[in-house]
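>>> quick one: sequence and predicted model below, then my questions.
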Amino acid sequence: MYKQQIEAYFNDPRRRAELVEHISRLVRVRSVREDAQPGMPFGPGPAAALDEALKLSSELGFAVKNYDNYAGTVDLNDKDTILHILCHLDVVGEGTGWTVTEPYNPKEVDGMLYGRGTDDDKGPACAALMAMQAVKDLGVPLKHNVRLILGTDEESGSEDLAYYYSKEPYAAYTFSPDAEFPLINIEKGSYKPVFTKSWDVEEATPRVKELHGGFRINVLPPEASCVVAGLSAEAAKPYCDAAAERTGAAYELKEDGDDLHILCKGKGAHASTPEEGNNAITALLDLLCALPLAKVGSTAALHALNALFPHGDCAGKALGIAQSDEISGSLTLAFSLLEVTPTGLSGQFDSRVPICANEENCKQVAEASFAKFGLSAEGDMQEPHHTPADSPLVKTLLNCYEQYTGNKGECLAIGGGTYVHEIPGGVAFGCCMPGFNGNMHGADEHTCIADQLTAAKIFTQAIIDLCS
């Protein structure tokens, strides 16, 4: 029902112009999280973006509410709420390398709207808002309310949703257009322990004095460096050449007195897809364990790490936690952080675990593997998120997707986490169409205006089907 009316509504050129203006209005507000200020838990930028979005929603005739600048709500009617749509207004930093336009000066080029937040997540927020407007303008009778929740901290931990849901109940149905179509119903759990080992001050050479690898837990490290005392570049070079052949990484050597600085260059990737990169930490360990280092505590610890995390093992096989299941796929592991000092080490890996993983077959096994080498590990597992594919919400949303795209609707399982990871029964639904790359989080972020309009049609139908 209503497909013909919905198509006609959004095919009106005025809708396209309105959508572009609405998105642009929000993109012009720099909403990067900063230090908290009174009444602004995530800084002035996110608070200003929320204020602007609620003003826009109010101008369109919706009832709005601000939850202490953590989040805001937009209600379609005053009936009981059965559907939540979660979008966020905060953005990552602008970075460098923009060429089409400045990050907060939205610009349309060849059907694409450029600017920070156009794709993640201000564009989708406006598509959802326009869907609510369409239901209202078309006069569709509803038995229930849909509430658009506009958060301000998705990029930095989702404290916004935690605050909102501490005050309000969950809805029967929840989806977030902060991902991609068709629909994500499975998000793997995670296990990210910190492991440590210490030793006495050492004097023997050659030995590793320090090592630094990685900069963020969810990024496969593209670089790692170390300082080796008592080894020359000439002596190390044959080992570097052999390691480069084994690992595919590059090694740069620089002498500084009796110290040898080694820089290892690999290839970065997201921690949920470590096979797409080349881990510089494990590549550096591979080299160090081949060098003729002194038999001291630091050397033994590096050999232990190399045994537990051999280069190229992205599944946790050596650690003993490799596993998979049919619906959520395989465990992935990225050794992403490592610091070695003269008296110890601290490291952390990021593993995305399938539904079959639990404390017994994952956490306890990993801790036992570390203990064999005298390392201690601390960290808890995060539960996976799974909304069954045969649930009414999933079946309804996929049917709406198929109606307006002509493509087959299917469920996806991912290693990353979305805005609904902690929401019971929630799914990620849109806004990116399959195959589209809006360069989210990068320079020249953009969205396809035609795709956003299609998403708005899909959301309109979903609101009608779920709230009628």
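Good, I have the coordinates.
>>> contacts and neighbour counts: CA atoms only from here.
Noted.
>>> what's the nearest residue to Ala357 if we skip its chain neighbours?
Leaving out its chain neighbours, the residue that sits closest to Ala357 by Cα to Cα, 6 or more residues apart in numbering is Gln323, at 7.4 Å.
>>> same deal with Ser232?
Leu260 (6.3 Å).
>>> the one you found against Val228, yeah?
Yes - between Leu260 and Val228 there is a contact under Cα atoms under 8 Å: 5.1 Å.
>>> do a quick rundown of the strands in the stretch 251-400 of the chain.
259-265, 269-270, 324-325, 329-330, 332-341, 344-353, 376-378, 381-382, 385-386 (DSSP state E, counting those that start in this stretch).
>>> touching the last one from outside, list them.
Contacts with strand 385-386, where a contact means Cα atoms under 8 Å, 6 or more residues apart in numbering, come from 185-189, 421-422, 425.
>>> take the one below as the second:
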Amino acid sequence: MYKEQISAYFDDPARRAELVAAVSRLVGVKSVREAPAPGAPFGPGPRAALDEALKLCSELGFATRDYDHYVGLADLNDKPTQLHILGHLDVVGEGTGWDTDPYTCVEKDGMLYGRGVSDDKGPVCAALLAMKAVRDLGLPVSKNVRLILGTDEESGSEDIAYYYAREPYAPQAFTPDADFPVINIEKGHYHPDFGASWAAASALPRVTALTGGFRHNVVPPEAQAEILGLKAADVAPLCPGLEEATGARFTCTDAGQGVTVRCAGRNAHAASPDDGINAIAALLELLSRLPLADCPSTQALLGMHALFPFGDNRGRALGIAQSDAESGELTLNLALMTLTETGFTAKFDARFPVCATEETCKKACEASLAKYGISVTGDGEMTAVHMVPADSPLVKTLLSCYETYTGVKDAKPIAIGGGTYVHDIPGGVAFGCDFPGFDPKMHSANEQASVENLLLSAKIFALAIAELCR
């Protein structure tokens, strides 16, 4: 009904400039979670991003509220709220390998580059301008839509839990933090902490230290190990073959009575581990080939290599591989590992399908770890799968709006491994902003967003607001 009006509104070059300017403002704030501080529950960066976003919303004429610095709110009107749109302003760390400053939004050939342009600052701006379009065009709505601006999506969503512990859910909700057409299934999450300890040993050669990874939901791009009793010349000959097999890169440097081995991989979102090169797993491949002494650290490393061989992103060696037609395969990312002279700790991130059970996932994993003397030490619970029926009114309406502006016929909802804000919200779905075939390089270097795709998303969101709130 409103297709032509909304299209004309966003086809105005002024809207394009407005969108790019808004995204640039938010990307310019480094909003990675840090230690809490007074007035900044997730650190100064997320708080600064929230302040900037609320300032932007106010400048556009929306009533706003800072909800104890956990989330910010922007309301379309003062009518009863029908729809929550949940976006987040926090980002993962920049990592390495960028061609531009990750905290300066750069536009080139119709593409925006910068941390957050796709996840999730660009989509937040698309949703905000969609609300503005509904207001500016005077589309007849009898209900309110509330944009909820979160600050902790990447680190556990404590912000949204805080908000909904105090306020009710809206009748309908979506988050523009994933893919089109509509995501009605989000796989369950399982990311236990595990490890082992032992008495310090003196046997040579042995690995005395290992570190790798920086977040459980990111494929680790870097890892390094300290090996006592070997030299660079002992390790380097093994590297070319492994580099060819894995795509990782190794650097060996003599250090005192030993050698430091550094491994460079490629980061990616843990929900798509095939897109990255796991530096920890690649380093374990190398270490497993060295003539290390038979001591506890060597046994632990060989055990980890057996359970997490490079390229096994489905958990086959761990004994938890499984899949179903509705939600696809389980995916696995060995995300973090630290080894010292007296033990090691590690963490993996598994995204499991609808068919998974505690028996086939959690207990199977614990049994496999136990065979190598490794035990789960904490955070070993499974987070349930989130599923909304494909024939629900919200899903059907959103699919219709998507089809209206894309020309796609008979679009179907999909399942993803990523977890979004709606994972624990009854009836909530993920809706945009990434279109099929587009790679946003999410959680990787050179994160990107298409300006035209963001504008198209804004059109779809505006129509969805008009349809859901009329």
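Cool, got the structure. The structure presented is a predicted model; accordingly, all values stated were derived computationally and were not measured.
>>> quick check: TM-score for this pair?
Remark: TM-score between the superposed chains equals 0.86 [TM-score structural alignment, normalised by the length of the first structure]; 467 aligned residues with a Cα RMSD of 3.2 Å.
>>> what about the equivalent of Lys295 of the first structure over in the second structure, how many residues close to it?
Under the alignment (TM-score structural alignment), Lys295 of the first structure pairs with Asp294 of the second structure. Residues within reach of Asp294 of the second structure, counting by other Cα atoms under 10 Å, total 12.
>>> any idea how far stretch 454-464 of the first structure is from the middle of the chain?
How far stretch 454-464 of the first structure lies from its chain's middle: 25 Å, per Cα atoms, centre = their mean, to the nearest Å.
>>> quick check: it compared with the second structure, mean distance?
Between stretch 454-464 of the first structure and the aligned residues of the second structure, the post-superposition mean distance stands at 1.5 Å (mean Cα distance after the TM-score superposition for the first structure).
>>> follow-up on the earlier one: which residues touch the match of Lys295 of the first structure?
Ala203.
>>> ok, back up a step: so the residue nearest to Ala357 of the first structure makes contact with Ser330?
Yes - contact criterion Cα under 8 Å: Gln323 of the first structure and Ser330 qualify, at 5.9 Å.
>>> name the residues contacting each of these two.
315, 354.
>>> helix/strand/coil for the counterpart of Asn453 of the second structure in the first structure?
Alignment note: Asn453 of the second structure maps to Asp451 in the first structure; criterion TM-score structural alignment. Recorded secondary structure, Asp451 of the first structure: helix (DSSP: H, G, I helix; E, B strand; the rest coil).
>>> can you name the residues that contact Asp451 of the first structure?
So Asp451 of the first structure contacts 431-433 (Cα under 8 Å, 6+ apart).
>>> of these, which is the most crowded?
Of the contacts of Asp451 of the first structure, with other Cα under 10 Å as the count, Cys431 tops at 31 neighbours.
>>> mind checking what that residue lines up with in the second structure?
Aligned partner of Cys431 of the first structure by TM-score structural alignment: Cys433.
>>> next one: that match from Ile414 of the second structure, what distance?
14 Å (Cα to Cα, to the nearest Å).
>>> so who does the residue most central in space within the second structure touch?
Centroid-nearest residue in the second structure: His269, 5.3 Å away (criterion: Cα atoms, centre = their mean). By Cα under 8 Å, 6+ apart, the residues touching His269 of the second structure are 217-219, 275-276, 442-444.
>>> the same query, at a cut-off of 10 Å, please.
216-220, 275-276, 333, 417-418, 441-444 (Cα atoms under 10 Å, 6 or more residues apart in numbering).
>>> with Ile449 of the first structure instead?
Ile449 of the first structure sits next to 16-17, 19-20, 108, 110-113, 118, 123, 127, 455 when contact means Cα under 10 Å, 6+ apart.
>>> tell me the one of those residues nearest Tyr251 of the first structure?
Checking the contacts of Ile449 of the first structure against Tyr251 of the first structure by Cα to Cα gives Thr118 as the nearest, at 39.1 Å.
>>> counting neighbours, what do you get for that closest one?
So Thr118 of the first structure, with other Cα under 10 Å, has 31 neighbours.
>>> likewise for Phe436 of the first structure?
11.
>>> go ahead and confirm it touches Cys448.
Yes - here Phe436 of the first structure reaches Cys448: they are 8.5 Å apart, a contact under Cα atoms under 10 Å.
>>> about what we covered before: out of the contacts of His269 of the second structure, who's the most crowded?
Result: Val219 is most packed of those (other Cα under 10 Å), 34 neighbours.
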